[in-house]
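> with the sequence up front, the predicted model follows.
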Amino acid sequence: MKEFTYARAETLDDAAGQLDETARVIAGGTNLLDLMKLQVMAPEKVVDITRLPDLSEISAEGEGLRIGALVTNSQLAEDHRVRSLYPVLSRAILAGASGQIRNKATTGGNLLQRTRCPYFYDPAMACNKRDPGAGCAAKEGVGRMLAVFGVSDDCLAAHPSDMAVGLRALDAEVEVRSPDSSTRRLKLDELYRLPGDRPDLETTLAVDEIITAVVLPAPEKGAVQAYRKVRDRASYAFALVSVAGNVTLTDGKIARAKLAYGGVAPKPWTNAKVEEMLVGQAPDEALFRKAAEALTADATPHSDNAFKLPMLRRTLIAVLREATGLADASPGTDKTKDAA
């Protein structure tokens, strides 16, 4: 690990004023410290925001919830309001990492965690995300965990967050504070960039902006939420594929369908055409299969991860069955016959 300066911020303005291209925010540190040890990231300064007030609470926001950026993953998953009104979020968080890491990892940090692509983590390998212009060793390398949507010639890496997939299905917004004390809110899709020819630019945040909260809208009346994650091990493993669903039925037909996919793209992935295909239709197996085929029609898999496409289709079908009542699925299940 290279030498760096540590600073503890006393206010948000203080924190923002210390941020530039050479500095990084630290809170739980569950991702940043690993990357610093490997010298994948080598900031000259880390700015500790863990003592800032008002960022560690979950509070009502109208009929929804405001989740402070320093709320830990454990706090969020265990909150009774989240478990009862936003169960897809609780299930997604509990499917990620270990209990020890969830106790330290924060809401803001989870959104900003970086890919687990092995070529990004190895400074000896070419990686445009780590070293712009260096090339992408993953293209000719082992690609089992790489993305199948939203990739470019310069980067095939997948976003690792389970939590962000659940938030995307809930239409969450991210509150961001600028150095002039102004705030703005972004949809999750607006927070993340696709790699294009600059995979090192992962979000739309300026270097001196800080995520202060995530805001959840009021839950849709009558909606059923479901989450499935397929992975190599029963715990502490990143998703091969995951699907979060938030579906409302009215008079026996799908009135609203919000679906998000993890482990398959550089950000939590969505497909508006699939959702439009479902709305207004009576749920049945034929509809679900048609939607699943449409989802993977534009995929561009690596030679090592084409298996993700049938896996993703089966996982989507399993989530739709659960969310529409066509399957009797047990809460918390993340490996089923349909999704294996």
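Arrived safely. These numbers come from a predicted model, not from an experiment.
> alpha carbons only for contacts and neighbour counts from here, please
Fine.
> my guess is residue 256 meets residue 247, correct?
Yes. Using C-alpha atoms under 8 Å, residue 256 is in contact with residue 247, at 5.6 Å.
> who's more crowded, these two?
residue 247 (26 against 18; other C-alpha atoms under 10 Å).
> find the nearest non-adjacent residue to that one, please.
Residue nearest to residue 247 in three dimensions, not counting chain neighbours: residue 257, with 4.5 Å by C-alpha to C-alpha, 6 or more residues apart in numbering.
> look at the one you found and say how many residues are nearby.
24.
> so which bits of the helix or strand containing it are buried?
Assigned by DSSP states H and E, residue 257 belongs to strand 253-262. Neighbour-count burial for strand 253-262 flags 254, 255, 256, 257, 258, 259, 260, 261, 262 (criterion: 16 or more other C-alpha atoms under 10 Å).
> try it against this one:
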Amino acid sequence: MFKPLLSLQRVGKEFPARGSGKGLSYKAVNEVSLDIYPGETVGLVGESGCGKSTLGYLVLNLLDLTSGEILFEGQSLANLNKAQQRALKSQIQIVFQDPQSSLNPRFKIEQIVEEPLRLNGWRDKQKRKERVRQLLDKVGLGEEYLGRFPHELSGGQRQRVAIARAISLNPKLIVLDEPTSALDVSVQAQILNLLKELQRDLNLAFLFISHNLAVVRHLSNKVAVMYYGRIIELADTNELFNNPLHPYTKVLLQSIPNINPEKPLLVELEGEMPTPHKSPLGCSFHSRCSYANDLCREAGSELQLIKEGHWVSCTRQKV
């Protein structure tokens, strides 16, 4: 049986709660467990503020865990020395939402793509230059872009440069943090097709963070729905889109124009997401759910396996 490339085990992250009293905190990520396998894309979806990006930064080891454990190829990220942390950075990369702000405006494109190579022991300048040319070609950019600055490129071209930089050290996992949301729709499709091509050629695994469910459906093998720091539903992509079980998931899918006009989901969303420092009792979604009952308000439900490959956290679903 295949072993996961990345394994999150009851991962939690707390931050101090501003303006709510000394010593109080809120859980940005709460008891999240998730596996990603080599060559797989896991889509992570949810509203702004649900903890998606924080979870991505935990995977990248840019934030310290409050609880739980993250394993990469079976090794805990919490027990790495400096040499191991450097090696990890080459194996787990990120592509940010806005390529304009993630690329150094003072560097030429050649310098931007070359920088990770230089910092990771590529001493031969000629080999670095050749590698940069290969990378730009792989993402659909020619040598004529080497001497240009980021502001001279379009948004899609800048994102191609960011992707070239991300794959420069042959990583095994890339965190894609809303990589197409700042791009025009036509350019989004080009970037998504490029990512799928690179994944096939390089056997990359993706953690694809997005609020755009149509894009997630196009790219992902399985989808995790996140709400208020928790994963509340997890399933293969087709299963989740065709048979959503959690009321919140149904609301998200209902927001996609014409997803299934013959069978409207007709789930109403009430109220707003709870404030970070006032975590509700029971299910965190109960204050917005039209199906909520006393059990939801008092106890809630752990993520449970409903059928093969489909997990959900909802008292209305029975094993």
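Structure received. Just so you know, these numbers come straight off a predicted model, no measurement behind them.
> report the TM-score for the pair.
Put the two chains on top of each other and the TM-score (TM-score structural alignment, normalised by the length of structure 2) is 0.29; 147 aligned residues with a C-alpha RMSD of 5.9 Å.
> burial of residue 14 of structure 2, as a residue count?
Neighbour tally, residue 14 of structure 2, other C-alpha under 10 Å: 17.
> tell me the SS of it?
strand (DSSP: H, G, I helix; E, B strand; the rest coil).
> now it: closest residue in space, sequence neighbours ignored.
In space, residue 14 of structure 2 is closest to residue 27, 4.4 Å off (C-alpha to C-alpha, 6+ apart).
> which helices and strands sit right next to the strand or helix carrying the one you found?
Residue 27 of structure 2 belongs to strand 25-36 when assigned by DSSP H and E. With contacts defined as 3 or more C-alpha pairs under 8 Å, 6 or more residues apart in numbering; DSSP states H and E, strand 25-36 of structure 2 has these neighbours: strand 6-16, helix 52-59, strand 230-236.
> please produce JSON lines containing those, extended by distance to residue 198 of structure 2.
Output for these, formatted as JSON lines (distance: least, C-alpha to C-alpha, whole Å):
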{"stretch": "strand 6-16", "distance to residue 198 of structure 2": "19"}
{"stretch": "helix 52-59", "distance to residue 198 of structure 2": "20"}
{"stretch": "strand 230-236", "distance to residue 198 of structure 2": "21"}
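> need the winner for burial among those.
Of all these, strand 230-236 carries the top mean neighbour count, a mean of 25, counting by mean count of other C-alpha atoms under 10 Å.
> so that one versus helix 52-59, what angle?
Here strand 230-236 of structure 2 runs at an angle of 80 degrees relative to helix 52-59 (axes from the mean of the first three to the mean of the last three C-alpha atoms, to 10 degrees).
> quick one: the strands in structure 2?
Assigned by DSSP state E, structure 2 shows strands spanning 6-16, 25-36, 41-45, 67-72, 75-76, 92-95, 173-177, 205-209, 222-227, 230-236, 304-307, 310-312.
> quick check: longest helix of structure 1.
For structure 1, the helix with the greatest residue count under DSSP state H is helix 308-324.
> quick one: list the elements packing against it.
Looks like helix 308-324 of structure 1 contacts strand 223-230, strand 241-250, helix 285-296 (3+ C-alpha pairs under 8 Å, 6+ apart).
> what does the last one contact?
When contacts are taken as C-alpha atoms under 8 Å, 6 or more residues apart in numbering, the neighbours of helix 285-296 of structure 1 outside the stretch itself are 271, 274, 277, 278, 281, 309, 312, 313, 314, 316, 317, 320.
> buried residues in that helix?
288, 291, 292, 293, 294, 295, 296.
> distance to residue 58 of structure 1 added to those, as JSON lines?
As requested, these are exported to JSON lines (distance: C-alpha to C-alpha, whole Å):
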{"residue": "288", "distance to residue 58 of structure 1": "36"}
{"residue": "291", "distance to residue 58 of structure 1": "36"}
{"residue": "292", "distance to residue 58 of structure 1": "35"}
{"residue": "293", "distance to residue 58 of structure 1": "39"}
{"residue": "294", "distance to residue 58 of structure 1": "38"}
{"residue": "295", "distance to residue 58 of structure 1": "34"}
{"residue": "296", "distance to residue 58 of structure 1": "37"}
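> coming back round to it: just put the strands of structure 2 in TSV and tack on distance to residue 102 of structure 2.
Converted to TSV, these look like this (distance: least, C-alpha to C-alpha, whole Å):
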stretch	distance to residue 102 of structure 2
strand 6-16	25
strand 25-36	24
strand 41-45	21
strand 67-72	25
strand 75-76	28
strand 92-95	9
strand 173-177	12
strand 205-209	17
strand 222-227	25
strand 230-236	28
strand 304-307	38
strand 310-312	35
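> thinking again about what came up before, now the strand holding residue 27 of structure 2: buried residues?
For strand 25-36 of structure 2, by 16+ other C-alpha under 10 Å, it's 25, 26, 27, 28, 29, 30, 31, 32, 33, 34, 36.
> quick one, it and strand 173-177 angle?
Orientation of strand 25-36 of structure 2 against strand 173-177 (the same axes, to 10 degrees) gives an angle of 130 degrees.
> count residues in the vicinity of the closest residue to residue 118 of structure 2 other than its chain neighbours, would you?
Using C-alpha to C-alpha, 6+ apart and skipping the chain neighbours, the partner closest in space to residue 118 of structure 2 is residue 128 (7.5 Å). If you count neighbours by other C-alpha under 10 Å, residue 128 of structure 2 ends up with 19.
> separation between residue 128 of structure 2 and residue 117 of structure 2?
Distance from residue 128 of structure 2 to residue 117 of structure 2, counting by C-alpha to C-alpha, to the nearest Å: 7 Å.
> and what of residue 44 of structure 2?
For residue 44 of structure 2, the distance to residue 117 of structure 2 - C-alpha to C-alpha - is 30 Å.
> more neighbours, these two?
Remark: of residue 44 of structure 2 and residue 117, residue 44 carries more neighbours, 27 against 23, as counted by other C-alpha under 10 Å.
> for that one, what are its contacts?
Taking C-alpha under 8 Å, 6+ apart, one finds 52, 207, 208, 209, 210, 223, 224, 225, 226 in contact with residue 44 of structure 2.
> any idea how far it lies from residue 55 of structure 2?
Taken as C-alpha to C-alpha, the span from residue 44 of structure 2 to residue 55 of structure 2 is 10 Å.
> sorry, back to before: let me have the helices and strands packed on helix 308-324 of structure 1 in CSV, extended by distance to residue 17 of structure 1.
As requested, these are exported to CSV (distance: least, C-alpha to C-alpha, whole Å):
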stretch, distance to residue 17 of structure 1
strand 223-230, 39
strand 241-250, 37
helix 285-296, 43
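> of those, which is nearest residue 112 of structure 1?
Among those, the nearest to residue 112 of structure 1 by C-alpha to C-alpha is strand 241-250 (18.6 Å).
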